[in-house]
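Asker: no sequence for this one, just the structure:
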């Protein structure tokens, strides 16, 4: 899922699918992290969110189980056939390694209330895996995705990197992450269910300008 209004024909960037710890897919991912696609170049480091219109108010908070309906709606709207199942999203609230953040609309200012964007990440000892990031299409291009990413970076000073996966064909999403400061790290062949390749991208937290 992606900030700024959905990059791809369904307005999202697809990040990662749930994978059981120790599974063959998980092992394959680890093995490919060290390689960089031939011809890939590191993106020039930029200040996160530069040249992107920002939202006028801050309505970011930690997600709670009561946000599940809104999160499921965003997930389905953004990801379509690739959306996670409701039970998979619900399970994230019970995982100690999972973090859910939502962007809540201000009813007084916008006439609506509830989560209009959300972000899910998994934490390890020194790394963050960005699993899902989505914004309702009607709230696109207001800087909500950028603010969510900025928040993730600012809270994770003890960790060194953020990694994610995005469809190779999703050029708009890849451009967004490059603008934020992510670099292309590797290619995972046939990663998605339909056989499309995934691009692994990484953001180095330490020393990153905010």
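Answerer: Great, that's in hand. As the structure is a prediction and not an experimental result, all values here were calculated from the model. Numbering: from 1, shown residues only.

Asker: okay, CA-based contacts and neighbour counts for the rest of this
Answerer: Will do.

Asker: and residue 107, how many neighbours does it have?
Answerer: 10 (other CA atoms under 10 Å).

Asker: same check on residue 90?
Answerer: By other CA under 10 Å, 18 other residues sit near residue 90.

Asker: which non-adjacent residue is nearest it?
Answerer: Distances taken as CA to CA, 6 or more residues apart in numbering place residue 68 nearest to residue 90, at 6.6 Å, with adjacent residues excluded.

Asker: the structure to be compared is supplied as follows:
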């Protein structure tokens, strides 16, 4: 799936090409570079690049085993944006669907990871990744693997309470504050649970 740059950022950061860095002087440079981006399911060959991106952008490191669950578990999904010129993952989102213990006709989506390279932020890549994961969660053929009558009712996530940009992004996409989780990201690093009702 081709990536569409949906918005022009207020500034143009440094744009890495191979192992060098160039300064871009126009939005057109980014548009030309966007032709090299591809949004699709994460594959085994992308794991190391995705781990590198996650280490660089998130407060928590993720193992190969953690990322493999998205590839091999039929109720888990992981999409990534690849820069085909650099052969690097520059955006990744992953989550899974689980059935309610209280009501077997209800399932919930858990957005577990979302990261976009700092170079490519504010171009709408995070939005496209979120839309792709929500679409996979809401696809009837996915929830049918649980039960024909199963319906996705909500999607939830955790993010660090200090990450105000992420919280604002999720609020703009229909997520609401649900609860605080003290120490979720380690000593003194509280998390917030946010939820979006979809049905």
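Answerer: Arrived safely. Source: prediction; values computed, not measured.

Asker: returning to that earlier point: what about the residue nearest to residue 90 of the first structure, which helix or strand?
Answerer: Per DSSP states H and E, residue 68 of the first structure falls inside helix 68-79.

Asker: strands of the first structure, start to end?
Answerer: 60-62, 98-105, 114-123, 127-135, 161-167, 183-188, 198-204 (DSSP state E).

Asker: deepest of those, which one?
Answerer: The highest mean neighbour count among the strands of the first structure, using mean count of other CA atoms under 10 Å, belongs to strand 127-135: a mean of 24.

Asker: how big's the offset between that one and the second structure?
Answerer: Aligned to the second structure and superposed, strand 127-135 of the first structure gives a mean residue distance of 0.7 Å (mean CA distance after the TM-score superposition for the first structure).

Asker: list the helices and strands that strand packs on?
Answerer: Packing contacts for strand 127-135 of the first structure, counted by 3 or more CA pairs under 8 Å, 6 or more residues apart in numbering; DSSP states H and E, involve helix 68-79, strand 114-123, helix 144-155, strand 161-167.

Asker: read off where that strand ends up in the second structure.
Answerer: Structural correspondence for strand 127-135 of the first structure: residues 108-116 of the second structure, per TM-score structural alignment.

Asker: residues making contact with that stretch?
Answerer: Residues from elsewhere that reach stretch 108-116 of the second structure (CA atoms under 8 Å, 6 or more residues apart in numbering): 53-54, 57-58, 90-100, 125-126, 137, 152-158.

Asker: hmm, try it at 7 Å
Answerer: Here stretch 108-116 of the second structure makes contact (CA atoms under 7 Å, 6 or more residues apart in numbering) with 54, 57, 90-99, 126, 137, 152-157.

Asker: check the offset of that stretch from the chain's centre.
Answerer: Mean-position distance between stretch 108-116 of the second structure and its chain equals 5 Å (CA atoms, centre = their mean, to the nearest Å).

Asker: aligned partner of residue 129 of the second structure in the first structure?
Answerer: Aligned partner of residue 129 of the second structure by TM-score structural alignment: residue 148.
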